[in-house]
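> Sequence and predicted structure are below.
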Amino acid sequence: MATIVLNSFVIRHPVGGVLSNNLQFLTGLERLGHEVYLLEKAGYEQSCFDPELRVSGDDCSCGFRRIGDLLGRHGLTGRWGFVSADDTYHGLTRQQVDDVWARTDLFIDRGLHRSWDDEAAEVPITVLMDPDPGFRQVKLANDLDRGRAVPHYDAYYTYGHNIGTPRSSAPTAGVTWRPLFHPIDTALYEPTINPASDAPCTTVMNWSPLENVTYGGVTYGMKDVQFPAFADLAALVDLPMEIAVDGRNIPAEDLRERGWSVVAALEVASSYDDYHAYLAGSLAEFSVVKEVYSGMNVGWFSDRSAAYLAHGRPVIVQHNGICHHLPTGEGLFEVHTVDEAADAIDQVRAEPERHALAARRIAEQYLDTDVVLRRFLNELGLSESNNSGGGR
């Protein structure tokens, strides 16, 4: 058994999708027989978002409640710790956190937070987990051009399966990137094989969450510059099309005039339970991708789409090269144009059970935590039969 520390941005932003994608790692690693902890630092003042009050500040009590409840429901009570901006420890005490670090075998940094650099310095294996393929590599490459070194980790993983291959134009910043699907613990979810007759096609998204990036003279944006190519989709299909969206400058009225239902993501998917209920109650997911994903053909597949598949909900996603790594055409469709998207939705409507079963099958065979995380640990030399268990 290995002791594994996961660092993320979840207690500071405890909304449904973020809670869900972190839970998959925690339950998945625990299910493989390891002792796993979520450790997080505020890092800076005003870093805590409260989705109930919809304010940001230094008070992370909403995050404490939500992560404590969620982990407790899944047999992980006492497996989280948070350090506030004023250096106050929550969840695990300072001594307990120190004790965890003293025996940690693997540190996973989900997003180059670097808030635990000192504590992780003597951990045998450190891993950077890149959640935004293309964006991360461009920023690191641009930093290199400015004379800034790439932060050191023992291994670098990305959700972009084409990164570092001829299929993608994304830079590597001199790093060997290993591909990883975002895992989904399918044991946690019962698939919905026969959705309601009026179930909408949905997604949960942020309109423009990150700053644009420029590489090689080309500027890449967010979903806000991708969605217009599919804005007429709602008028081409005979079923409700809905986006649960947050972010800046959302053209909600224009989208509604084009036939879309537009709801606030925080209204329908703020909590972990609401988020999964929303996904499970959909006919399917339709989603565009960030411009850098398609522009650099990174081969990305989201944790949200993995959750749709686990619920037995088919996924129609904008093309960015994932078809080389997951089976498409049944339960999962990768589309270039609005007409292709409309055709895929029509196929799902015509044979909902067939595509529901295929969706769940993809989740189980390719994305399940047992498949993804077992391979991940084996690549790092931390298989069940070869764990150091000794930390430092």
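Structure received.
> switch to C-alpha atoms for all contacts and neighbour counts from now on
Will do.
> Would you map the helices across the protein?
Residue ranges of the helices in the chain, as given by DSSP state H, are 16-31, 61-73, 94-102, 117-120, 135-145, 233-236, 252-257, 265-268, 272-280, 291-295, 303-310, 338-350, 352-362, 369-379.
> any chance of these in JSON lines, with mean neighbour count and distance to R167 too?
Listed next are the helices of the chain as JSON lines, based on neighbours: other Cα atoms under 10 Å; distance: least, Cα to Cα, whole Å:
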{"stretch": "helix 16-31", "mean neighbour count": "22", "distance to R167": "27"}
{"stretch": "helix 61-73", "mean neighbour count": "17", "distance to R167": "39"}
{"stretch": "helix 94-102", "mean neighbour count": "16", "distance to R167": "39"}
{"stretch": "helix 117-120", "mean neighbour count": "14", "distance to R167": "33"}
{"stretch": "helix 135-145", "mean neighbour count": "19", "distance to R167": "15"}
{"stretch": "helix 233-236", "mean neighbour count": "18", "distance to R167": "28"}
{"stretch": "helix 252-257", "mean neighbour count": "13", "distance to R167": "33"}
{"stretch": "helix 265-268", "mean neighbour count": "18", "distance to R167": "33"}
{"stretch": "helix 272-280", "mean neighbour count": "19", "distance to R167": "31"}
{"stretch": "helix 291-295", "mean neighbour count": "23", "distance to R167": "11"}
{"stretch": "helix 303-310", "mean neighbour count": "28", "distance to R167": "22"}
{"stretch": "helix 338-350", "mean neighbour count": "19", "distance to R167": "22"}
{"stretch": "helix 352-362", "mean neighbour count": "23", "distance to R167": "23"}
{"stretch": "helix 369-379", "mean neighbour count": "19", "distance to R167": "22"}
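> want to compare, so here's the second one:
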Amino acid sequence: MPGTRLSIVVSGMIASIPRQGGATWAVLQYVLGLRRLGHAVCFVEPVCDPAMGPPGSTLRGSYNAAYFREVVRQFGLEGTSGLLRPGTRETVGLPYDRLVEIARDADLLLNVSGILTEAALLEPIPSRVYLDLDPGFTQLWHAVQGIDMGFRGHTHFVTIGVAIGSNGCDVPDCGLAWIGTAQPVVLSEWPAVNTRPFHGLTTVGNWRGYGSIEYEGRLYGQKAHSLRQLMSLPGRTPEKFILALAIHPNEKRDLDALTANGWHIVDPALLAASPDAYRRFVQASKVEFGLAKSGYVAARAGWFSDRSACYLASGRPVIAQDTGFPDFLPVGEGLLAFETAQDVLAAIEEINRNYRFHAQAARRIAEEHFDSDKVLSRLLDRIEEAPCQMP
């Protein structure tokens, strides 16, 4: 596809989970990155009634629509984006008929987690790409629990679990030939910062996201399971750990344990509720403490967080939990992997020994491995070369 201007439809969740700046960026990197390459990009997002709020609101009057308008306005996507209520012709942004016209003329659909199921918008597009952002969980939900993950109707399957289908990864591939890809970062939106960090070691995430899975005697769990193994860590270093953590107030035992052990818990709804706020929080940090869901660790699929890629792009070093990514990314300078609390302490000591060196190395890793221009160009080429699959 080099030099070819494509018409691409991207579908993913922005308004369905409003006021989550990190989740918004995870989708925007694809929309903005493909547009940077010169492609005609249309963003369409279905918002189901249960995700719409406040209860009883119309699509147009929902806070989902308000957040959608805010984001598309900020990034110049007003004339190329539509919010859709599935099963109806009700939209915000582009009208339904225009979305259908765009789909009929489109070359490729990039469907994040398969959320777009509207036949009129899906079926006319010749290349329909399923993009998996939850490697390990996606495949196990389908193969073990029999959950319909929306694979049907797609022609190509892409995952950020770059080891899925390899000998080193025990997660079932569901009979699909997965194309592995890195997470793209639009580097012009994420410049390296040279200002003095305000925060210490930080991260943004959810204590629990969804149900855990057991497979072949192994638990594929949540961040709660990972962090409990490291609970005493803050007491072993003078560094400050700040977690922008979505955790339910009813998780009192865990909240009390976190506080008692020196973890500083802040509300991501206050510090990371928009793309700008999320970026400010990341770039004000000294280092990312990249905690992974225990399921990503167990899967060994090479998952690497879009959040960590943003820290690296910002010139902020990352200490990330080992999910198998050291087999695919350089570690030791700017990016350090850990398995144990002692590994984290050693990484902190190493970064503090020469912070500027590691900060510069972090940005270089982003430029070499996560630059959206490189990542998305390579991905489009691999999609073009791969045979169609129709599960």
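Structure received. Note that this is a predicted model, so its numbers are computed, not measured.
> Superposed, what's their TM-score?
TM-score for the superposed chains, counting by TM-score structural alignment, normalised by the length of structure 2: 0.90, backed by 375 aligned residues with a Cα RMSD of 2.2 Å.
> Now stretch 61-71 of structure 1 on structure 2. Mean distance?
Its aligned residues in structure 2 lie a mean 3.3 Å from stretch 61-71 of structure 1 after superposition (mean Cα distance after the TM-score superposition for structure 1).
> how about Q95 of structure 1, what's its match in structure 2?
By TM-score structural alignment, Q95 of structure 1 lines up with D97 in structure 2.
> how close does that match get to A299 of structure 2?
Between D97 of structure 2 and A299 of structure 2 the distance is 42 Å, computed by Cα to Cα, to the nearest Å.
> and what of C42 of structure 2?
From C42 of structure 2 to A299 of structure 2 the distance is 33 Å (Cα to Cα).
> H248 of structure 2 now?
To A299 of structure 2, H248 of structure 2 is 26 Å away according to Cα to Cα.
> Comparing these two, which residue is more hemmed in?
With neighbours defined as other Cα atoms under 10 Å, H248 of structure 2 and A299 compare such that A299 has more, 26 against 11.
> what's the counterpart of that one in structure 1?
Checking TM-score structural alignment: A299 of structure 2 goes with M296.
> For the closest residue to its match other than its chain neighbours, list the residues it contacts.
Distances taken as Cα to Cα, 6 or more residues apart in numbering place S169 nearest to M296 of structure 1, at 5.0 Å, with adjacent residues excluded. Shown in contact with S169 of structure 1 (Cα atoms under 8 Å, 6 or more residues apart in numbering): 163, 296-298.
> can you give me the strands for the stretch 151-300 of structure 2?
According to DSSP state E, counting those that start in this stretch, the stretch 151-300 of structure 2 carries its strands in the segments 156-159, 179-180, 201-206, 213-215, 218-220, 241-246, 264-266, 287-290.
> In TSV: those strands, plus distance to R228 of structure 2 and mean neighbour count.
Listed next are the strands of the stretch 151-300 of structure 2 as TSV, based on distance: least, Cα to Cα, whole Å; neighbours: other Cα atoms under 10 Å:
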stretch	distance to R228 of structure 2	mean neighbour count
strand 156-159	28	24
strand 179-180	30	21
strand 201-206	14	22
strand 213-215	18	14
strand 218-220	14	16
strand 241-246	14	20
strand 264-266	14	16
strand 287-290	14	26
